[in-house]
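> Requesting a structural model of the entry that follows:
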Amino acid sequence: MKPLPDRIRPEKFEDVFGQEHILGEGKILHRILKSKMIPNMIFYGPPGTGKTTVANIIASKTNKKLYKLNATTASLSDVKEVIESLNTLMARDGVLLYLDEIQNFNKKQQQSLLQFMENGSITLIASTTENPYFYVYNAILSRSIIFEFKPLKNEDIVKAMKRALEIVQSEFENTVINIEEEALEYSANVSGGDIRKALNSLEIAIFSTPKDEDGNINVDINIMKECTQKNIFKYDKNGDNHYDILSAFQKSIRGSDPDAASLYLAMLIKGGDLKSICRRLLVIAAEDIGLAYPQAISIVKACTDAALEIGFPEARIPLSEATILLATAPKSNSAIKAIDAALSELDTTNLGELPVYLRDGHYEGAKALGRMQNYKYPYAYKNNYVKQQYLPDKVKDKKYYIYGENKLEQASKNYWDRIKGTNNE
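Modelled structure (predicted):
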């Protein structure tokens, strides 16, 4: 007997749960199927979200010869076999190649398809759990439409489980299968948006539960918990998910949300990526807190050093301290804006020479070249300040640093406004 996910696999878009953003009435994939002009496509998303199901539905609506390859096990010779079939009567209308896990094909293997994609003799539908922009050859990307499949919502998974239950019920004679709604909701909640995982748990629960005295099967939440794997947090240190979580982590701290920051920190900790956490916290301390609380980076450095020294699981404690400190600290991005503005100036402006009185004069002959002549030493003046041009002539009036709207930087601004406004040369 086939596994339950395969027995209930939909044969039309209307029976597919989730992915309404691309499969719903009037949406792009729905329109493509109606047009019967099938382009090259790449389906991108986590496991159990319907990529293979949708590919099968599309394939069934064409007159093309269907081939299925899994790039994990397929070789270049398998691709050549598909190409050779183009000259046969079986493929007189062309070939539709469904290539699963395309990220496992190297550049040469992917390139072998280009010529035939170009002339339309092969229509490619590829699927991948990895970001195609990182793993798929650019020439393939430029000839394909990319569709992102998203994790299913809990309510969609519950609907799919109820549909599966109807099918399983039809396979039993004189047996009623009763499953608590709470059990279905629990399974959906811990499936991580993977419908296949939820259906496998449902099947195990049904077939492993002994019948009661009336010959019926009753599955409650406790039985479902026994048959359901613990929710496994999906994390890939080298994948798209890694950078998405780091991005959400920094944006939550920047947005002063300690709760969201703590959740994303927990995800990073679950992934065991200590170095990335420490590096990102130090970047945040300088980029997002900056001069509003300049001591923060020293505290964060102490916390990250401690975390690296003690390792997991205890490292979570100083990491949490640093995260909450940064999330609740005043914010300023004036430091990064200043250096980025200065760097941009270098890319667009020929600055010419530096002011001659600022240039090094600590060598024989420097005086004859005018080096350090007429330089005003600030400590020789009141308040250790004297008005003097430090920028090159071409950008002498530019402002790269703009004081942030926070207590510390505004106090600094007020101080220098007073000193520079009253200073006499």
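
> only C-alpha atoms for contact and neighbour calcs from this point on.
Noted.

> what about the helices in the stretch 301-425 of the chain?
Secondary structure of the stretch 301-425 of the chain by DSSP state H, counting those that start in this stretch: the helices cover 316-328, 334-348, 407-422.

> would you list those in TSV and tack on distance to residue 183 and mean neighbour count?
Listed next are the helices of the stretch 301-425 of the chain as TSV, based on distance: least, C-alpha to C-alpha, whole Å; neighbours: other C-alpha atoms under 10 Å:
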stretch	distance to residue 183	mean neighbour count
helix 316-328	33	20
helix 334-348	51	14
helix 407-422	53	13
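
> Tabulate these (JSON lines), appending distance to residue 99.
Formatted as JSON lines, the helices of the stretch 301-425 of the chain follow (distance: least, C-alpha to C-alpha, whole Å):
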{"stretch": "helix 316-328", "distance to residue 99": "41"}
{"stretch": "helix 334-348", "distance to residue 99": "44"}
{"stretch": "helix 407-422", "distance to residue 99": "57"}
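
> I have a second one here; can you model it like the first so I can compare?
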Amino acid sequence: MDLFSHQREQLLQRQAPLAERMRPLCLKDFIGQDEILGAGRLLRRAIEADCLGSIIFHGPPGTGKTSLARIIANSTRSYFCSLNAVLAGIRELKDAIEQAQEKLGRHGLRTLLFIDEVHRFNKSQQDALLPWVENGTVTLIGATTENPFFEVNKALVSRSRLFRLQPLTSKHLDQVICRALSDQEMGFGNRNILISEEARSHLIAVAGGDARTLLNALELAVESSQPDNQGLIEINLEVAEQSIQQQAVLYDKQGDAHFDTISAFIKSIRGSDPDAALFWLARMIEAGEDPRFIFRRLLIAAGEDIGLADPQGIVVVEACAAAFDRIGLPEGIYPLVQATLYLTNTNKSNSILGFFDAVRSLKEEKAQLIPSHLRDSHRDGAAFGDGKGYRYPHAYSEHWVAQQYLPETLQGQIFWQPGKSGWEAERSQQLQWQRAAQLSAAAEWGIEQGEIVSSSPSTPSLERWLKRQMVQAGERLQLLQQRFWQGIPLERHHRVLVLNCQSLFWALPAMKLAPEGGVSLQVEDRETATKLEAQLQVLDQLQKPIIYQTEPHCLDQLHLQLQEGEKFELIIGRNLLKGASPNEREKWLNQLDLLLTEDGRLTFLNSHRELGPLNLLPKGSLGWVNSLQIEMCQLEKEWLNNEAFNQPLENQLKSSGWVASVDKWLEQVEFIISPQLLEQWFNPESKYRCWWLNNFAGELLTELENCYQHQLGVKLIQPLIHQRLTAQKKPRPEAGFIKT
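Just a heads-up that it's a prediction; the model follows:
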């Protein structure tokens, strides 16, 4: 860049709109999108580690798509190339690919190609990009306001990780205002500005989650206001209203807003909510939607959702549509609203969908011969008996007679089930009687009776690895794992922490179900960490759980190793706090808030043996005094029960303001007495031997061990008690956004 180019860039930067000047340059300055960019989440880790694959950001305007791309450009060690699909064509794309090939060939430098408004590339342009994304010449970073599943080449989508950015919340928009008013270099920090609470609230409310709209309005309010004698610029509600008078309706007749809004409209009608139906109707009309399109959808709803519960529904809509064609806008809005409110408030039935049941049966049934008495008798009646036996309904009283009209293989099949309201309800009882009579008639005639929002490209290597890990665990543990994870509301962007992780087995579902959030493992010794790292060696960097080593029961040590602000939506663990003292348990419990988000959950599984070696033996095996053995067995049971912690922890959590519950079940496990098992029970340092010698004579323990030595190979049944503790902090009243 020469001197003149540098001066031009500096001048453009100073004269750029506030929204452009305030773009964040690093992740620390980025506001919002915590679901995908929060501390510890996959996208943040990928940016910080500079190991991004192809990604596509999509979402409404002003949510940070382009800003994220610029942050990536500022933090990557790769060559960064940027194109705008509105201005660029095949030639510019070809030049970018050639530069990428040169950088890769000469310097071994990969290229990140950012394409803004990627949906504006036509099919041939997207097809031209695909091979270079596929062979790794470029890594694509796309940004679009449209749904990529509809507007971007399916092959590109399948090779990219998708992140959906949400409109900013009021709290985040307030932070945007605070930053703009305090930044002395790029914002208004060098001016004396006073903005009233009412003006601030109005700007935030009308911006509708769009940071660009908010900053544009704030800039207009500041630049159009004259400072007083002390240099104070005061922005009151009147100034704010003039700066941003109307919230822009996000609507694209060919995009997500179009389809999502009409979907919300029809579902509101189906749900008989007139207020919601009018709101979505107003949104479409204000955005310029064609009323004839709305009438077409109303006609569909009249058939699909109202149906024969109110046969007049389709008549009313058709009449209102004809009236609209004669009147036009603006007065034509009245028949449109009338049709909407009529369908919303009338009886509902989807019984007409029985037609599709008939279609399905048509495709599934092989033999669908038309019954002979229903065939045309004018051609083959004499030779083949077609039409013979047909009963003419008008020849009978009430113009109806019991006879079958379905093929033989479908006798008794029901496709139309009348609803329980409106016109259909009046027909229901009579139809039931008629169907019963038809079946009776068929029997008499000897006719046989018959009759279900970060999307990611698939990762086959990860799927195969997860399956291998599951298979190695065995069927019993797989069933226990399913029971443990049942009902846990895990989302793709959630961060999961596995406490005292001894095996990857319990973390496998989280690795599969939360790829954009990520999994962290806490271990208590270096040996376990080394073992887990070896098992994870085959996975790439972003797929691997992060391993943290701490001393037992010290959650504060783990907190110090996390990124600033990193917390978890879910913390799980199995057989935790064994051997912990009451003080250690209390400290451990108080430290959970350091790791959990405000709405985070705990799920812990504790499994312990119900019977010890003494209780497992059949009665009379030792020849001891009966009363002595009974007393010893009872003490052994109490010792084993003290190993369990879920019940007292549940009570501790409840007393600390948690909502907690324990699910308890029993499992019968068959095992064989082996030398290894006896070594585990009776070795000089075992917990069982220590407990025994603290309560009973050592000679008795020797007798017990000798008894088991004579039963090597014998099968015994051990009852295991499983307790699953689930807990969540009681919801707090939602606080308003911060005022400054």
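
> After superposition, what's the TM-score here?
Put the two chains on top of each other and the TM-score (TM-score structural alignment, normalised by the length of the first structure) is 0.93; 423 aligned residues with a C-alpha RMSD of 2.3 Å.

> still on that earlier bit, so which of the helices of the stretch 301-425 of the first structure comes closest to residue 168 of the first structure?
Closest approach to residue 168 of the first structure among these is made by helix 316-328 (45.4 Å; C-alpha to C-alpha).

> Summarise which helices and strands that closest one is packed against.
Helix 316-328 of the first structure sits against helix 240-254, helix 258-270, helix 274-284, helix 296-310, with contacts defined as 3 or more C-alpha pairs under 8 Å, 6 or more residues apart in numbering; DSSP states H and E.

> what range in the second structure matches it?
The counterpart of helix 316-328 of the first structure in the second structure, using TM-score structural alignment, spans residues 333-345.

> What lies in contact with the matching stretch?
With contacts defined as C-alpha atoms under 8 Å, 6 or more residues apart in numbering, stretch 333-345 of the second structure is touched by 268-274, 277-278, 291, 295, 298, 301-302, 306, 313, 316-317, 320-321, 323-324.

> How far off centre is it?
Centroid separation for stretch 333-345 of the second structure versus its chain: 35 Å, with C-alpha atoms, centre = their mean, to the nearest Å.

> cool, and stretch 284-301 of the first structure?
25 Å.

> What lies in contact with that stretch?
Applying C-alpha under 8 Å, 6+ apart, the set of residues contacting stretch 284-301 of the first structure is 250, 253-254, 281-282, 322, 325-326, 329-336, 404, 406-409.

> Which residue ranges of the first structure form strands?
Per DSSP state E, the first structure carries strands over the ranges 41-44, 65-70, 95-100, 122-128, 145-148, 177-179, 217-219.

> And the fifth one, what does it pack against?
In terms of contact count using 3+ C-alpha pairs under 8 Å, 6+ apart, strand 145-148 of the first structure is assigned the packing partners strand 41-44.

> so what corresponds to residue 389 of the first structure in the second structure?
Per TM-score structural alignment, residue 389 of the first structure is aligned with residue 404.

> ok so, going back, do you know which of the helices of the stretch 301-425 of the first structure lies nearest residue 85 of the first structure?
The nearest among the helices of the stretch 301-425 of the first structure, by C-alpha to C-alpha, is helix 334-348 at 54.3 Å.

> Please name every helix or strand in contact with the closest one.
Short answer (3+ C-alpha pairs under 8 Å, 6+ apart): helix 334-348 of the first structure packs on no helix or strand.

> would you list every one of the helices in the stretch 51-200 of the first structure?
Going by DSSP H, counting those that start in this stretch, the stretch 51-200 of the first structure shows helices at 51-60, 76-84, 107-111, 114-118, 132-135, 138-142, 154-171, 181-189, 195-208.

> got TSV for those helices, with distance to residue 269 of the first structure too?
TSV is the format used below for those (distance: least, C-alpha to C-alpha, whole Å):
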stretch	distance to residue 269 of the first structure
helix 51-60	30
helix 76-84	40
helix 107-111	34
helix 114-118	42
helix 132-135	24
helix 138-142	34
helix 154-171	25
helix 181-189	21
helix 195-208	24
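
> Looking at these, spot the one closest to residue 222 of the first structure.
helix 181-189 (7.7 Å).

> Where does the closest one end up in the second structure?
Using TM-score structural alignment, helix 181-189 of the first structure pairs with 197-205 in the second structure.
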